[in-house]
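[1] One predicted model, sequence on top.
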Amino acid sequence: MNTKNPFTIFDWIAPNAVRNPVDADSGQRSYAQLSMVLYSSMLLIAIVPVLVVGWLGYQNYNRLFQISEQEELQWKIDGKIKSIEHMVTSLKSVVQFTARRDRYMELTENDNLEELFIRIQHQYAFFADLGVIDQSGIQQAYYGPYNLQGADYSKEKWLQEVFDKGVYISGVYTGYRKVPHFAIAVSNLDPKTRQLWVLRATIDASTLQEFIDTIKTNATDDLFLVDGNGVLQTSSGYYGKTLAKFGSPVEVGIHHKLSDRGEDTFEAIGTINNTPWSLVLLKRRYIHHDEWKNFRARFIFIIFTCILMSLIVVHTLVKMLTGLIKKTDEMQIAMLKEAEHTDKLASIGRLAAGVGHEINNPLAIISQKAGLIEDLLEMTSDFEYKDTVKNNLGGISKSVERCKAITHRLLGFARRTDVTEEPLQVNDIIGEVLQFLDNAMLYSRIKLELHLQSDLPEAVSDRLQLQQIFLNIINNAIDAIGKDGVISITTHTVAGDVRVVIQDNGPGIDKQILPHIFEPFYTTKETGKGTGLGLSICYGLIKKLGGDITVRSVVGQGTAFTITIPVHREEHGE
């Protein structure tokens, strides 16, 4: 029987890789190659989930961090927009207060507009000029650096808008002065003429720039105004001076981008109500950049620590598994050698059965001749050694009978007897066997305890072979107890089969002996009191009947044999 290149249940770990690494010289498994396969597989299993989970955690934290940054930027831009709206409202209030309903005639006569402009500019130096325009679009009064008296604005779109809405704020433009400025126009109804008129004020765009610079903080990398067409209304540190073109679409909201250097950049855009402007806030890198750097450093440290721990654990496990596989291979080799030994024992058993059959004939002749000599001794007169010869002939007869018993058991163990099936009650068979053993148990003062289930189902089996099984096991229990003991017999059904438990309170069987008790010729009895075939025969018979037999024993407490008898026998291989 070949015992080289054994494989174990551990072969499932890496079927192709583990089965193939075999040393060509020795035929044994290459444990170095096995270790490499295990290392590769387990490192892949251990590290890939760490990297995947780490990447997901990193992305999730980054997303949450970005949401937090966006919320803070939204809060900042909302506050700055409110500040700008308050400033625009203040400017608009000045113009609206000046353009009261009853002041049209006053502002268009004499130098009243000039005096009003001087008073306003004394308070608000950034006002550039003032103009009064009638309903037809003609400028009836003007004070400023240009000669715009009588200018015609009837075709300007903003004029109709101010008539419709009552107020108009323009975007920043250069105009005649080639200096960036914007206009605020307010319309009202003259109570005398019952016609609409407009007061238009021009304001230097530097006012917006100064205000933007005022509300800009160190937490903001850039802050500026743009109009709906993407034209800068104030200067930008990244996109240029006033009236330059904004490089991105003007879309309200917070946008996350990557700069040319790969830095996270946030662009927050918010609309300023009742104006043509939008406020743009740029923040390069995170507001809490140091916290983000600390998180990334801790994250990298944790990932590398997990990988290092995985390497240590994998190394330990691979070393342990390789040792277990090697030990299992050695155990398998030992089991194969033991199987070879068992096969030899079986061959010896078959040989012994043949020898026993051949010995029966000489034994019969010896028994016959011994009997003849005894008859002749009875017929002869007494002589000096007659009693001695007679006693020796008795010894010969006893030895012949013992040899016959041994050869009979050998033949019974080797013979392939057919199973005669019939419906039977296991309780009845136990009762029949106990009738033969009453005197033996009475003599040995052994108490019998029966726990027989009354409604056991009928089993289809062989009556004579079941009797032989029960007789052998109960006899062994009587021999094991000796004197003053208890034998308990229990029957019940388990999963549709009949189960018989025969238990004694004898000395028990040592755990080292227990695995061998069903082997042929294995006996723990004294020499001359057992052949070692009884339990082997019981094992073979119960297997032939489709059942099973197991044993449990505790030294000093006793032994229990459990016999399972199928209700309907199934064919089992020899």
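    Sure thing, it's come through.
[2] only C-alpha atoms for contact and neighbour calcs from this point on.
    Will do.
[3] Give me the longest helix you can find in this structure.
    helix 289-379 (DSSP state H).
[4] Which strands and helices lie in contact with that helix?
    helix 31-98, helix 386-414 (3 or more CA pairs under 8 Å, 6 or more residues apart in numbering; DSSP states H and E).
[5] Tell me which helix or strand comes right after the longest one.
    It refers to helix 31-98. helix 104-108 (DSSP states H and E).
[6] got a list of contacts for the following helix or strand past that next one?
    Once the chain leaves helix 104-108, the next helix or strand it forms, by DSSP H and E, is helix 112-123. Contact with helix 112-123 is made by Glu106, Leu107, Phe127, Asp129, Leu130, Ala141, Tyr142, Tyr143, as judged by CA atoms under 8 Å, 6 or more residues apart in numbering.
[7] Remind me which helix or strand the closest residue to Phe163 other than its chain neighbours belongs to.
    Once flanking residues are discounted, Phe163 sits nearest to Ser187: 6.0 Å by CA to CA, 6 or more residues apart in numbering. Using DSSP H and E, Ser187 maps to strand 181-189.
[8] just to revisit the earlier point, the residue nearest to Phe163 touches Val162, doesn't it?
    Yes: the criterion here is CA atoms under 8 Å, and Ser187 meets it with Val162 at 6.2 Å.
[9] Among those two, which residue is more densely surrounded?
    A count of neighbours by other CA atoms under 10 Å puts Ser187 above the other of Ser187 and Val162, at 28 against 21.
[10] List the contacts of that one.
    So Ser187 contacts Ala99, Val162, Phe163, Gly166, Val167, Leu196, Trp197, Val198, Leu199 (CA under 8 Å, 6+ apart).
[11] at 10 Å what do you get?
    Ser187 makes contacts with 95-96, 99-101, 132-135, 159, 161-168, 196-200, as judged by CA atoms under 10 Å, 6 or more residues apart in numbering.
[12] And those, which of them are buried?
    95-96, 99, 101, 132-135, 159, 162-163, 166-168, 196-200 (16 or more other CA atoms under 10 Å).
[13] Ile565 versus Asp497, what's the distance?
    Separation of Asp497 from Ile565 (CA to CA, to the nearest Å): 6 Å.
[14] between these two, which one's more packed in?
    Higher neighbour count among Asp497 and Ile565: Ile565, with 26 against 18, using other CA under 10 Å.
[15] try this one next to it:
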Amino acid sequence: MSENRSSKRNCPIFCGLSGKDLSSQARYRCMCNSLFIVMLAITLIPLSITSGLNFFQYQQLVREDSRANARWNAESARATINAYLEKLEAAITVVIDTYSFEDLSDPKKLEQIFRQLKKEHQGLVDLSIVGVDGIQTAYVGPYRLAGKDYSDSLWFHKALARRMYVSEVFTGFRNVPHFVVAASKKDPSSDRYWVIRASIDTETLDRFLALADTEALEDIFLINDSGILQSGSRYHGDAMESFQLTRKPKQNDIVIFEEMRGNSSFYRAVSRIPNTPWLLVLDQQGAEARKIWHIFKGRLQLTLGLCFLASGGMVFWLSRFLAGKFREADETRDSILSETEHSNKLASIGRLAAGVAHEINNPLAIIAEKAGLMQDLIGLEQDFRHRAKFLDQLASLQNAVVRARTITHRLLGFARRMETSLTLVQLNAIVTEVLSFLEKDAAYRNIHILLQLQENLPVIRADHGQLQQVFLNVINNAIDAIRSDGEIHITSRRENQKTVMVAISDTGPGIAPDVLKHIFDPFFTTKGNEEKKGTGLGLSITYGIVQKMGGKIEVSSEVGVGTTFIITFPVYKEGSEEESNDRA
């Protein structure tokens, strides 16, 4: 019956079989697997959800950071180029405001000014003066451009229309990509404007753009509104080549959008350079291409892997541990059921013995009474022929009745021990009785029992049978611990006016500290590897009996030396009402 209950209760749903279809070992293995799956899911599902949320949240943060970095880098590069142009424009403005057309038309004077400007402004290629008719009247630089006619050039007309003008990149007469910064001034004599022009090569722009290079930067270049590159590009070619821009910003604004190059995405920031025809284009790595994102993913994967391994190992151990505990609980329950059935049988035997004893006592009383009557009658007939023989037979009959009564009294005594019956008992007498049961076993194992019992110990109030069980359990455990060739010392004495004690020491192997603290726990046994496996209930029952009688039991042990049990009971007060009733 207990096996069926255990099967139905412990069969896990993942096995696909009922408890009756599984052996005990297979059932607990299946339970272990089911616990492992359920607990692993409970552990890993929240971990996976949390990791996924962290993954997407951090990805969003990296994307926002990438966009912010693209904007900041674009603003920084724009500010750098704008500062260079403003500084150069300011220097040209000082020159044109300080000197007249005639002064600057002097080649020596112009060369002196050019050298001074070249020291302060890197990338300056040449400096020239263009008259009101568009003819270059003075030139300082590496090219032969003196006397060139710029009357049809776009930059010349733009310079005339504005106080200061920065041109697009073009090749011009020199066939080399460059741009000019030109300023115009009115000639007082003719009311027409002449122009001072400074030329800068595109490599200067490349150097300034290179200052904005960072780990995440992929490309940075300048274009005009027509889509012509104004500087070199890593992916789109050199200056003067074409490039198609999908989105353009408004004045002094920065637009940032996502583009694709192959299978990877990147952020593109586009900004206008103030007072120029140029657009700054900056391409920066997308979130998935950044080093910090790869580091985060690697660490997240490593953390998840370690968590999975640690959780899996812990859950595996815990599932086996719990399944083992369930198995132990089932085995303990079956043992308790078996002990209970055994106790019920003993109780039934006790009740049966009491009934049998009472039933036998009645006819025995009649037999004894009739035998006594026959003795009296024969005593009156002195000349009865067989008088001596009859008296001898009647004496034998009465002896048999006495023997039968002794047996029935013992049966009644066994039956009464099923219930607690408190009487006044003497500890030394109980110890002596118990030793009479164990002397032969101790002698067979060559174990010497040494007694040191104090005489005239005060009595205690206890159950005679249960007290026998207490000493029987402790002394029997001492014999089992020694096994052979050892000594057991039993000492009794009065500790004080209120208590008496019995100490039982053995020369066995002793008990380890981690085992000693569980010695009174129910179902805890140290006899698991012996032929007679212990139930783990002996010392637990002993502890309960001693506590119920108001006593105390303590144990001390040293490995390799032996173990000592000290049992203390309160002295019964003489002259009490209970004692008087017992003696009556």
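    Everything's here; your move. Quick caveat: nothing in here was measured; it's all calculated off a predicted structure.
[16] before we move on, back to that, ok, average deviation of the strand holding Ser187 of the first structure from the second structure?
    Once fitted to the second structure, strand 181-189 of the first structure is off its aligned match by 7.5 Å on average (mean CA distance after the TM-score superposition for the first structure).
[17] So for Lys390 of the first structure, what's the nearest residue that isn't a sequence neighbour?
    Glu374 (6.8 Å).
[18] which residue sits closest to Leu452 of the first structure in space, ignoring its chain neighbours?
    Here the residue nearest Leu452 of the first structure, using CA to CA, 6+ apart, is Thr491, at 4.8 Å.
[19] Mind telling me what element that neighbour is part of?
    With DSSP H and E as criterion, Thr491 of the first structure is part of strand 485-494.
[20] and that strand, what other elements does it pack with?
    Counting contacts by 3 or more CA pairs under 10 Å, 6 or more residues apart in numbering; DSSP states H and E, strand 485-494 of the first structure packs against helix 426-443, strand 446-452, helix 463-481, strand 497-504, strand 558-565.
[21] I'd like those written out as JSON lines, with distance to Ala352 of the first structure added.
    Formatted as JSON lines, these follow (distance: least, CA to CA, whole Å):
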{"stretch": "helix 426-443", "distance to Ala352 of the first structure": "29"}
{"stretch": "strand 446-452", "distance to Ala352 of the first structure": "36"}
{"stretch": "helix 463-481", "distance to Ala352 of the first structure": "21"}
{"stretch": "strand 497-504", "distance to Ala352 of the first structure": "31"}
{"stretch": "strand 558-565", "distance to Ala352 of the first structure": "28"}
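[22] For Asp264 of the first structure, find the nearest of these.
    When these are compared by CA to CA, strand 497-504 sits nearest Asp264 of the first structure, at 75.4 Å.
[23] Helix or strand next in line after the closest one, which one?
    Next in sequence after strand 497-504 of the first structure, counting helices and strands by DSSP H and E, comes helix 534-544.
[24] coming back round to it: can you pull the buried residues of the strand holding Thr491 of the first structure?
    Quick answer for strand 485-494 of the first structure (16+ other CA under 10 Å): Gly485, Val486, Ile487, Ser488, Ile489, Thr490, Thr491, His492, Thr493.
[25] wouldn't the first one be in contact with Asn505 here?
    Think Gly485 of the first structure. Yes: counting by CA atoms under 10 Å, Gly485 of the first structure does reach Asn505; the two are 6.3 Å apart.
[26] shared neighbours of the two, anything?
    Counting by CA under 10 Å, 6+ apart, the residues touching both Gly485 of the first structure and Asn505 are Ala477.
[27] show me where the stretch 151-300 of the first structure has strands.
    167-169, 181-189, 196-204, 222-227, 253-258, 264-271, 277-284 (DSSP state E, counting those that start in this stretch).
[28] Ile566 of the second structure versus His423 of the second structure, what's the distance?
    Actually, residue 423 of the second structure is Thr. It isn't His. 22 Å.
[29] Against Ala368 of the second structure, how distant is Ile553 of the second structure?
    As judged by CA to CA, Ile553 of the second structure and Ala368 of the second structure stand 49 Å apart.
[30] for Ser242 of the second structure, same thing?
    Using CA to CA, Ser242 of the second structure is found at 140 Å from Ala368 of the second structure.
[31] Tell me which of the two has more neighbours.
    Ala368 (19 against 16).
[32] And the more buried one, how far from Met374 of the second structure?
    Between Ala368 of the second structure and Met374 of the second structure the distance is 10 Å, computed by CA to CA.
[33] quick one: common contacting residues for the two?
    With CA under 10 Å, 6+ apart as the test, Ala368 of the second structure and Met374 both reach Leu394.
[34] Might one say that Ser18 of the second structure is in contact with Ser6?
    No: the criterion here is CA under 10 Å, and Ser18 of the second structure misses it with Ser6 at 11.5 Å.
[35] so what's in contact with the two at the same time?
    Arg27.
[36] Of those two, which one has the most company?
    Ser6 (20 against 14).
[37] Distance check, the more buried one against Asp21 of the second structure.
    Distance from Ser6 of the second structure to Asp21 of the second structure, by CA to CA: 13 Å.
[38] Mutual contacts of the two, please.
    Common neighbours of Ser6 of the second structure and Asp21, counting by CA under 10 Å, 6+ apart, are Arg27.
[39] which one of the buried residues of strand 485-494 of the first structure sits closest to Ser30 of the first structure?
    Nearest member of these to Ser30 of the first structure, counting by CA to CA, is Thr493, at 50.4 Å.
[40] who's in contact with the spatially closest residue to the closest one that is not a sequence neighbour?
    With sequence-adjacent residues excluded and distances taken as CA to CA, 6+ apart, Thr493 of the first structure is closest to Arg499, at 5.7 Å. With contacts defined as CA under 10 Å, 6+ apart, Arg499 of the first structure is in contact with 426, 456, 490-493, 547-549, 562-566.
[41] Using CSV, lay out these together with distance to Tyr39 of the first structure.
    Output for these, formatted as CSV (distance: CA to CA, whole Å):
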residue, distance to Tyr39 of the first structure
Val426, 58
Leu456, 57
Thr490, 54
Thr491, 54
His492, 52
Thr493, 51
Gly547, 46
Asp548, 44
Ile549, 44
Thr562, 46
Ile563, 48
Thr564, 47
Ile565, 49
Pro566, 49
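[42] May I ask which two of these are separated the most?
    Distance extremes for the contacts of Arg499 of the first structure: the farthest pair is Leu456 and Ile549 at 18.8 Å, using CA to CA.
[43] Contact partners for Ser242 of the second structure?
    Applying CA under 10 Å, 6+ apart, we find Ser242 of the second structure in contact with Ile223, Asn224, Ser226, Gly227, Ile228, Leu229, Gln230, His236.
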